[in-house]
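Participant: Pasting the sequence and the predicted model now:
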Amino acid sequence: MKNKWKALPLLGLLLITMTLEAQQSYFIDGYHGGVYGHYPKGYTRFIVKQLQKHSNWKINLEIEPETWDKERIEDPLYYNAFAEIIQDSISRIEYVNPSYAQSYLFNCSAESTIRQFSIGLEKVREHFPDVLFHTYSSEEPCFTAALPAILISFGVKYASSKNPNTCWGGYTTAFGNQNFIVWKAADGSEVLCVPRYESEKLEKKSTWQTNAWRHSKEYVRDAFKSGVKYPIGMCLQDAGWRGGPWLKMSGHYMPVEFTLWSDYFKKYEPTTQLQEWRMSQEDIRVSLVWGAQVLQKIAQRVRYIENLLPQSEKIATMAHLWKGLNWDYWKFREAWRGLLLSQHHDCWIVPYNGGKGETWADKVRDWTSVSENYGNKIINSSAHSFCDNVIGTDGVLIFNTLGYPRKEIVTVSHPKTHKEYTFDAEVPAMGYTIYLWEEIINQSQNIKGGMISEKNGKYVIDTEKYCVVINPRCGGAIESLKVKYLGNKEFIDKSSPYFFNTLRGYFAEQKKFISSSSTMARVTILVDNPFKAKVQIDSKIAGQPYSQILSFTKDGDLIDCELHINWESNVQIGKETIGEFKAENPVKAFYNDKYKLHLLFPSIVNGGILDKNAPLDVCRSREEDTFFNSWDEIKHNIILNWVDNIDETAQNGISLFSDHTTSYLHGKNYPLGLTVQYSGIGLWGRNYKIAEPTIVHYAILPHSGDWRSADVPQHNIRWNEPLLTLNVSNVQKASASLFEFSQQGYEIMACYIDKDNTCLRIANTGIGNKIAELRIRGNYEDLRWVELDGRSTKVVKLGDEIQLTIPSFGFKTLYIKNLCVK
């Protein structure tokens, strides 16, 4: 009798297991890759034949759109068969990522993400006109917190934050144990989302998978137990794999049904209220080989073009509207193509892959060179269109591509004498001013004095806003940074053992940390006048020569800095790899940024609070520090454009701007820092080497209050889109403006011509009021707010102004039909 009662719990457990095993589950299968990533010859034929062979199989696609250009030529028979299947009303194929080049998204601008999808969809529909975009999903961690805002404008209702089988670069935070959650962006936009469940574990003995990749029994049973009624696994196979339907390995959960993402959402779309996920950018836990020179150069090239192309479009729009210059659609298309391809995730995670001269890094150099060439040609031809006055003279044309008037110090070089002149320039909002050389030279004749003095071997830069002391004995460190308009408040943490604006890192050859503050520096005054001051600091770190150039203007808020390191050899910098590199070992040397060469900015005592920007978002860090050593402990430590370190008690802070996406350092016991150089073993055991000089452009902004009260986004936009000066001939003094915002907190993301429409994309940077006004200086036929998928709504007018109702971090696109300007 005792044995019988003992058997009952075992019987109950068996019944529960059998019940769980009988419950239906689902699986997302499909393919990921393309003509640039991986898509071998004959692969469309393989896919079509597999679909014909397996009648219950459905596939979700993340294939680079340019792939179909090649397939149409190389395999027209099966290209047409594929086109028929994907456009069938009862399709077994869904395009879940039609972006042009499968960008990571978190590392690029919001405008880039919009172009990834708009140009990508255009190319896909060039081949398959009836393809719809209902659901976003990716095999890689190609996410950004504000993605719902962009997806909703494209008419996309669904998304998934899973990437179970390709987590080499990272993964998203596990969230919720429901079939669906509501993924909410900072502007309030929402999409229905299948998350990485809280029960979805990182795979053991792997550094690239969660246990959803093979639909394991453990994964599905844990999901059921935690409250997920219809668990779904996922693997978008690499295009090139020849196994056909996934789940052929033993041990996966049954019963399981292959499904399309949109079918799954529609079948189980909930009617009750769901858990809301306000995704933080820190929920995207990705770590690439930050600081590696090859990745740094890629990130810098991408950022440069990301700044250049929108600015060239804005300037070309001015030239088109004011001077009738033709709109070079195909030049812009090719320029954007080069940028979008350079944002391909493989460029960033496997930059060395490919043959000689054909690596991803080589391709980025080629692609961005094309973009740069077109962008600069467009700017020059736009400037030339203003040279139409037969009785004019020589001058300087200055463009302002922001929606606010600007008064700033500019430096220009005379076209004949090449002598430099510095002066105060005023340019209206989204417009231009022409200064004649005669008046520029006259203004400069009576300039006397400067801002730099030398006291006790130290250099003092005295501007209207700051008093900065540079100490050559400490490697040229900024020893003191006092802000005059805050009562000469000191912004250097004097209690810190580290020095402000100095280099520090672990050098393997010396087997120790070395700081530039331990060496003597030479300070050279490059420019010193009442408008501008510039100094160069020369020194060495671990025997390697470097220089820093610091620039100040008389009333400027930013301290602009440039670092040059002229490496004499490939020096190993960073934590050393112990023993043989193994991919499945979660501990990797390149994860710990404290060992990499980095710049330090000790300002806020005890670490303070850190905010950082992301595309259409600003995120407050939840981490105590940015340091980790293992794949399963990845922390978000990425600087996109800026980070802001504040002291809530003292109500002041310091912002750090970077010229490229990389990692930053910060912690309670470690000051704010910027990663500069890593040289050592990276992903897949590749040796990431130093092969050329390192050049990094960054800036420092001391301020009162937090990022909102200091309007850090606007300062950063001005830094990325400086006043653009061009020498011109046959001109007269002139000035004009196209558009102007009524208040701060708004950004012109893009301005371009589409047939007879002038298109203006406007974003609320997070500090703007929900309601503001835009002034259009010209006449027009019609105004519409147009979504990215073409849906439109009316525009509210208030006299000569347009009412903007854009929520914080939101964006809208205004179409102005037949705009005629004076």
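Facilitator: On my side now, so go ahead.
Participant: hey, let's count contacts and neighbours off CA atoms from now on
Facilitator: Noted.
Participant: need the strands for the stretch 701-822 of the chain, in chain order.
Facilitator: Along the stretch 701-822 of the chain, the stretches classed as strands by DSSP state E, counting those that start in this stretch are 724-731, 734-737, 739-741, 746-754, 757-764, 771-776, 782-786, 792-793, 797-798, 801-805, 811-817.
Participant: and if you look at the stretch 101-250 of the chain?
Facilitator: Under DSSP E, counting those that start in this stretch, the stretch 101-250 of the chain gives strands at 135-136, 158-160, 170-172, 181-184, 190-194, 232-238.
Participant: Quick one: these as JSON lines, columns for mean neighbour count and distance to residue 265 too.
Facilitator: Below are those laid out as JSON lines (neighbours: other C-alpha atoms under 10 Å; distance: least, C-alpha to C-alpha, whole Å):
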{"stretch": "strand 135-136", "mean neighbour count": "25", "distance to residue 265": "9"}
{"stretch": "strand 158-160", "mean neighbour count": "24", "distance to residue 265": "7"}
{"stretch": "strand 170-172", "mean neighbour count": "26", "distance to residue 265": "20"}
{"stretch": "strand 181-184", "mean neighbour count": "23", "distance to residue 265": "11"}
{"stretch": "strand 190-194", "mean neighbour count": "24", "distance to residue 265": "8"}
{"stretch": "strand 232-238", "mean neighbour count": "25", "distance to residue 265": "11"}
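Participant: returning to that earlier point: got CSV for the strands of the stretch 701-822 of the chain, with distance to residue 299 and mean neighbour count too?
Facilitator: CSV is the format used below for those (distance: least, C-alpha to C-alpha, whole Å; neighbours: other C-alpha atoms under 10 Å):
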stretch, distance to residue 299, mean neighbour count
strand 724-731, 23, 18
strand 734-737, 33, 18
strand 739-741, 31, 22
strand 746-754, 20, 22
strand 757-764, 24, 21
strand 771-776, 34, 17
strand 782-786, 32, 18
strand 792-793, 35, 13
strand 797-798, 41, 12
strand 801-805, 34, 18
strand 811-817, 25, 22
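Participant: Take this one as well and set it beside the first:
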Amino acid sequence: MKKTMTRRAFLEASAAGGAGAIFGAPLAFRAKSAVPAQVRQTPVAAGGLCLTICNHWSYIGIGWQLGIESCVLSATDAMEMADRPPHVKTCLNLDARAYEFMAEKFPEVTERLKKYLADGKIELIGGTYGQPMGTTISGESNIRQIVMGREVIRRALGYSMATFLEEEEFTHPQIPQLASLAGFQYASLAQLDTWGRAGCPRQDLNALWWKGIDGTAIPCVPKNALFGYSPDLKKLAASDDFRKLAALGKPLIFAWEEFGWESPEQPAYLTAPAKYAALEQVEFVTLKEYLDKYGAQMKETVYVPMDGWNKSLTWGLGGDQVRILDRKIDGLLLAAELFDGIAAALGYASQAENMGKAWRDLLASQSHDVGLCEYSRWQGDRMAPYDRSKTSTISPGARSVITTWMPPKNRARPSSMPR
């Protein structure tokens, strides 16, 4: 029986001795890449193109407002589109909590999804517990998000995650090592720039070896010119960039979508397939399938240092309250685990179950929707207009700073204001 990856086994394997150094200097240990043999052996077919559709949604955050039913709708869109011409394949990117909760409340949908996963019509990608912005949380939380999320999905769906890719920001130089040690075979740098800009560099390649800070290399789909959010597929297929990438092997058009916003009475699967049918000589693939089939075209190994990303995250939003409290609770839970281990060794009852629940709550609070949207209820203006704030609650010093440095329509609502 295959042993489940736990945080303890993860740290022992990586010789990290504590995850606090996750963004620091290279570790002495060099993790081996978990690379299927067919990646190096399958020849690249000439002509045509591949298309992958990556559907991002979540329960933590947006699902709190729209309900777990929105996650059911998003997953149903993917399944129905697989059954309807032109029979596209979808990479589904939900947080692990969504799959877990869906299995509890909608077991019939979960059982149906298992069949599509087994048939290769849908692939689950990402796999973190709460879809956080990876470079804004601690090294410890990076590990817990990946390892715990992957395990929650395995328990809910009996499915082993293969490709690490979140739509929201979760890329940094140690991802190849973390993903490989957690059991992922593949990764991708094709992250979408949302309010929290991922800033992944463009690589004019169809596929590459993404090398981590410790030397680990993992097969990877980069962000190239054939990429976008609900892009004009025919325009991309007719572009000069497409022809250049076709000369290197089998091009992959990468389309992010967000199915789940629509009304249940007018689901996306009734209209979305038409735009995918417009392409000619197209092979619909998941990311895993693409790298399984056409990984032989990987010739280059690419290391991206931290400065290689052009990230623009939510620094300062809401006074960084969420981020500051996150680090405090992270440290508190680590200390509590150490104390509990000593207490249990002395014969006291362990509180591991309660701390496990506390970690899950913390991982949920790290959701990108919490960090990006907590103070962004006014959408286009990103922050509450200053004139909606009760200035009597703002200290004179804070009022002076806000008035001096922020344009009137973008002045922030102080954290003490009612929500």
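Facilitator: That came in fine, so what should we check first? Everything numeric here is computed off the predicted structure, so don't read it as measured data.
Participant: re the thing from before, now the strands of the stretch 101-250 of structure 1 in a markdown table, with distance to residue 655 of structure 1?
Facilitator: As requested, the strands of the stretch 101-250 of structure 1 are exported to a markdown table (distance: least, C-alpha to C-alpha, whole Å):
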| stretch | distance to residue 655 of structure 1 |
| --- | --- |
| strand 135-136 | 34 |
| strand 158-160 | 34 |
| strand 170-172 | 27 |
| strand 181-184 | 27 |
| strand 190-194 | 30 |
| strand 232-238 | 40 |
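Participant: Of those, which is nearest residue 467 of structure 1?
Facilitator: Smallest distance to residue 467 of structure 1 across the strands of the stretch 101-250 of structure 1 (C-alpha to C-alpha): 43.2 Å, for strand 170-172.
Participant: Now do the closest one: which elements does it pack against?
Facilitator: Using 3 or more C-alpha pairs under 8 Å, 6 or more residues apart in numbering; DSSP states H and E, the elements in contact with strand 170-172 of structure 1 are strand 284-286.
Participant: Contact partners for residue 40 of structure 2?
Facilitator: 295-296 (C-alpha atoms under 8 Å, 6 or more residues apart in numbering).
Participant: and residue 413 of structure 1, what pairs with it in structure 2?
Facilitator: Matched across to structure 2, residue 413 of structure 1 finds no residue, judged by TM-score structural alignment.
Participant: on that earlier part again, output the strands of the stretch 701-822 of structure 1 in TSV, with distance to residue 311 of structure 1 appended to each entry.
Facilitator: What follows is these, written out as TSV (distance: least, C-alpha to C-alpha, whole Å):
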stretch	distance to residue 311 of structure 1
strand 724-731	9
strand 734-737	15
strand 739-741	15
strand 746-754	8
strand 757-764	13
strand 771-776	19
strand 782-786	21
strand 792-793	26
strand 797-798	27
strand 801-805	22
strand 811-817	17
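Participant: how about those strands, which one is nearest residue 148 of structure 1?
Facilitator: That would be strand 811-817 among these, by C-alpha to C-alpha, at 12.0 Å.
Participant: what's in contact with the longest strand anywhere in structure 2?
Facilitator: In structure 2, taking DSSP state E as the definition, the longest strand is strand 49-56. For strand 49-56 of structure 2, the surrounding residues in contact (C-alpha under 8 Å, 6+ apart) are 74, 78, 88-94, 167, 250-259, 281-287, 290.
Participant: how close does residue 726 of structure 1 sit to residue 328 of structure 1?
Facilitator: 20 Å (C-alpha to C-alpha, to the nearest Å).
Participant: Burial check on residue 367 of structure 2, number of neighbours?
Facilitator: 24 (other C-alpha atoms under 10 Å).
Participant: For it, what is the corresponding residue in structure 1?
Facilitator: Match for residue 367 of structure 2 (TM-score structural alignment): residue 344.
Participant: Show me the residue at the heart of structure 2, geometrically.
Facilitator: residue 166 (1.8 Å; C-alpha atoms, centre = their mean).
Participant: Could you find the closest non-adjacent residue to that residue?
Facilitator: Once flanking residues are discounted, residue 166 of structure 2 sits nearest to residue 126: 4.7 Å by C-alpha to C-alpha, 6 or more residues apart in numbering.
Participant: What is the equivalent residue in structure 1 for the one you found?
Facilitator: Per TM-score structural alignment, residue 126 of structure 2 is aligned with residue 97.
Participant: now swap in residue 80 of structure 2 and tell me
Facilitator: Per TM-score structural alignment, residue 80 of structure 2 is aligned with residue 49.
Participant: Name the helix or strand for its match, please.
Facilitator: Residue 49 of structure 1 is located in helix 43-53, with elements delineated by DSSP states H and E.
Participant: in that helix, what's buried?
Facilitator: 43-48, 50-51 (16 or more other C-alpha atoms under 10 Å).
Participant: Tell me how far the spatially closest residue to residue 89 of structure 2 that is not a sequence neighbour lies from residue 164 of structure 2.
Facilitator: Spatially, and ignoring its direct neighbours in sequence, residue 89 of structure 2 is nearest to residue 121 (5.2 Å; C-alpha to C-alpha, 6+ apart). Distance of residue 121 of structure 2 to residue 164 of structure 2, given as C-alpha to C-alpha: 18 Å.
Participant: give me the number of residues near residue 225 of structure 1?
Facilitator: Residue 225 of structure 1 has 12 neighbours, counted by other C-alpha under 10 Å.
Participant: and it, what pairs with it in structure 2?
Facilitator: Under TM-score structural alignment, residue 225 of structure 1 pairs with residue 244 in structure 2.
Participant: any chance you could map the helices in structure 1?
Facilitator: 2-22, 43-53, 67-74, 76-86, 110-127, 147-153, 217-226, 261-268, 293-323, 329-342, 345-349, 360-384, 437-445, 712-720 (DSSP state H).
Participant: who are the neighbours in contact with residue 210 of structure 2?
Facilitator: By C-alpha under 8 Å, 6+ apart, the residues touching residue 210 of structure 2 are 176, 217-220, 301-303.
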